[in-house]
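A.B. asks: No letters, just coordinates:
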């Protein structure tokens, strides 16, 4: 299993078929301005001013970025992982499996370049599965098994408190 150096291999997809119809760039965080809302357990909560929604972000010791939040319509959750070291194209799709402390999920993934921070590539998964979202908040380790790249792990420490702060932030946005 590779280290966090390959974190950027996690990418967009859907956990339930209804999300694939709207899984496009328009539901992901905008390129507009972001303001810091708060910090908890190593996670920073940002307001996406353009989308009027909030996201949580953590940067690890290797400068990999993990982001979680809601789409602009607040109907889907997303999870993104980005790295400066990955060389990924945009739009490529790949099947992935995600293990959250023994509970397995799968998604169709779409790779992308750049989001909030210039020079990063990686991607997102989209989710409307309440159990997946609950597991992200409650579990401690996410292991990702991409179809083409090596598997890797993401530490989920602090996600529960960060997601709670993001819920408060989203409630204040409208």
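C.D. replies: On my side now, so go ahead. Bear in mind that the values here come from a model prediction, so they are computed numbers and not experimental data. Numbering: from 1, shown residues only.

A.B. asks: contacts and neighbour counts: CA atoms only from here.
C.D. replies: Fine.

A.B. asks: buried set for the helix or strand harbouring residue 170?
C.D. replies: Taking DSSP states H and E as the criterion, residue 170 maps to helix 159-173. By neighbour count on 16 or more other CA atoms under 10 Å, the buried set for helix 159-173 is 159-163, 165-167, 169-170.

A.B. asks: go on, stretch 123-134?
C.D. replies: 123-128, 132-133.

A.B. asks: List the contacts of the helix holding residue 170.
C.D. replies: By CA atoms under 8 Å, 6 or more residues apart in numbering, the residues outside helix 159-173 that reach it are 37-41, 43-45, 47, 52-56, 69, 136-138.

A.B. asks: Now do the helices in the chain.
C.D. replies: Taking DSSP state H as the criterion, the chain carries its helices at 130-138, 159-173.

A.B. asks: The structure to be compared is supplied as follows:
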């Protein structure tokens, strides 16, 4: 992959372990890094600080992908269909602003595409989409033990009961996009 084809998307759909596991399965995705963004607390936040809800940061992933293999629009469609974009500050049992649904755009093209995708997806949900669209200001990589979490902890309870079913849904909805 040349740098010309490489793009980066930053999204938050609740727990970053879930979102990371989803995008690690997608054809054209080079890497997925779990982290934090969107807050205003000074310094590099820790997981404990973000979980307190006081930093303003959301749990997010940064996805590096080959635009010749998958488009930014397709990345967002997969994102929107593998979490609940209609629940404000909540995904399943995880509650708080750190679990908000958010798309952090890197440029004006990404912003336009994000707005378009949200409009296209709206009819498929019974409730209004509450996914925030905001400019990426800074991304902080999460601690090392959060990286590749599902791959390293597949038998852990949360992984078995939350992430594994999410991956089954991904495989059903987006089989043509899998590695």
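C.D. replies: Received the coordinates, thanks. Predicted, not measured: the structure shown is a model, and the values here were computed from it.

A.B. asks: what's the TM-score for these two chains?
C.D. replies: Between these two chains, after superposing, the TM-score reads 0.28 (TM-score structural alignment, normalised by the length of the first structure); 86 aligned residues with a CA RMSD of 5.3 Å.

A.B. asks: circling back: including distance to residue 100 of the first structure, could the buried residues of helix 159-173 of the first structure go into TSV?
C.D. replies: Shown next, in TSV, are the buried residues of helix 159-173 of the first structure (distance: CA to CA, whole Å):
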residue	distance to residue 100 of the first structure
159	13
160	14
161	17
162	17
163	16
165	21
166	21
167	21
169	25
170	25
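
A.B. asks: Between these, which sits nearest residue 144 of the first structure?
C.D. replies: If you rank the buried residues of helix 159-173 of the first structure by distance to residue 144 of the first structure using CA to CA, residue 159 comes first, at 16.8 Å.

A.B. asks: do you know how far that closest one is from residue 110 of the first structure?
C.D. replies: 23 Å (CA to CA, to the nearest Å).

A.B. asks: ditto for residue 141 of the first structure
C.D. replies: For residue 141 of the first structure relative to residue 110 of the first structure (CA to CA), the value is 22 Å.

A.B. asks: Also residue 145 of the first structure?
C.D. replies: 14 Å.

A.B. asks: okay, those two: which has more neighbours?
C.D. replies: residue 110 (25 against 20; other CA atoms under 10 Å).

A.B. asks: The more buried one is in contact with residue 146, isn't it?
C.D. replies: No: if you go by CA atoms under 8 Å, residue 110 of the first structure and residue 146 don't touch, sitting 11.2 Å apart.

A.B. asks: what sits in contact with each of those two?
C.D. replies: Common neighbours of residue 110 of the first structure and residue 146 (CA under 8 Å, 6+ apart) are residue 94.

A.B. asks: follow-up on the earlier one: so which of the buried residues of stretch 123-134 of the first structure comes closest to residue 81 of the first structure?
C.D. replies: Among these, and counting by CA to CA, the member closest to residue 81 of the first structure is residue 123, at 6.0 Å.

A.B. asks: separation between the closest one and residue 40 of the first structure?
C.D. replies: Taking CA to CA, one finds residue 123 of the first structure at 24 Å from residue 40 of the first structure.

A.B. asks: Let me know whether residue 103 of the second structure touches residue 132 as I believe.
C.D. replies: Yes: with contacts counted by CA under 8 Å, residue 103 of the second structure reaches residue 132, the gap being 6.1 Å.

A.B. asks: Neighbour count: those two, which is higher?
C.D. replies: The neighbour comparison of residue 103 of the second structure against residue 132 (other CA under 10 Å) goes to residue 103, with 25 against 17.

A.B. asks: would you list every one of the strands in the first structure?
C.D. replies: 34-40, 43-48, 53-59, 65-70, 77-83, 93-100, 103-113, 121-127, 141-146, 152-155 (DSSP state E).

A.B. asks: Excluding covalently adjacent residues, which one is nearest to residue 8 of the second structure?
C.D. replies: residue 64 (4.5 Å; CA to CA, 6 or more residues apart in numbering).

A.B. asks: Helix, strand, or coil at the one you found?
C.D. replies: What DSSP: H, G, I helix; E, B strand; the rest coil gives for residue 64 of the second structure is strand.

A.B. asks: ok, it - contacts?
C.D. replies: Per CA under 8 Å, 6+ apart, neighbours of residue 64 of the second structure: 6-9, 29-32.

A.B. asks: For ChimeraX, write the selection for the buried entries among the residues you listed.
C.D. replies: Command for ChimeraX, covering only those of those found buried under the criterion 16+ other CA under 10 Å:
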select :7,8,9,29,30,32
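
A.B. asks: Please tabulate the contacts of residue 64 of the second structure in CSV, including the columns secondary structure and distance to residue 19 of the second structure.
C.D. replies: Formatted as CSV, those follow (DSSP: H, G, I helix; E, B strand; the rest coil; distance: CA to CA, whole Å):
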residue, secondary structure, distance to residue 19 of the second structure
6, strand, 20
7, strand, 17
8, strand, 15
9, strand, 12
29, strand, 13
30, strand, 15
31, strand, 12
32, strand, 9
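
A.B. asks: re earlier: could you measure from the residue nearest to residue 8 of the second structure over to residue 168 of the second structure?
C.D. replies: In terms of CA to CA, residue 64 of the second structure sits 23 Å off from residue 168 of the second structure.
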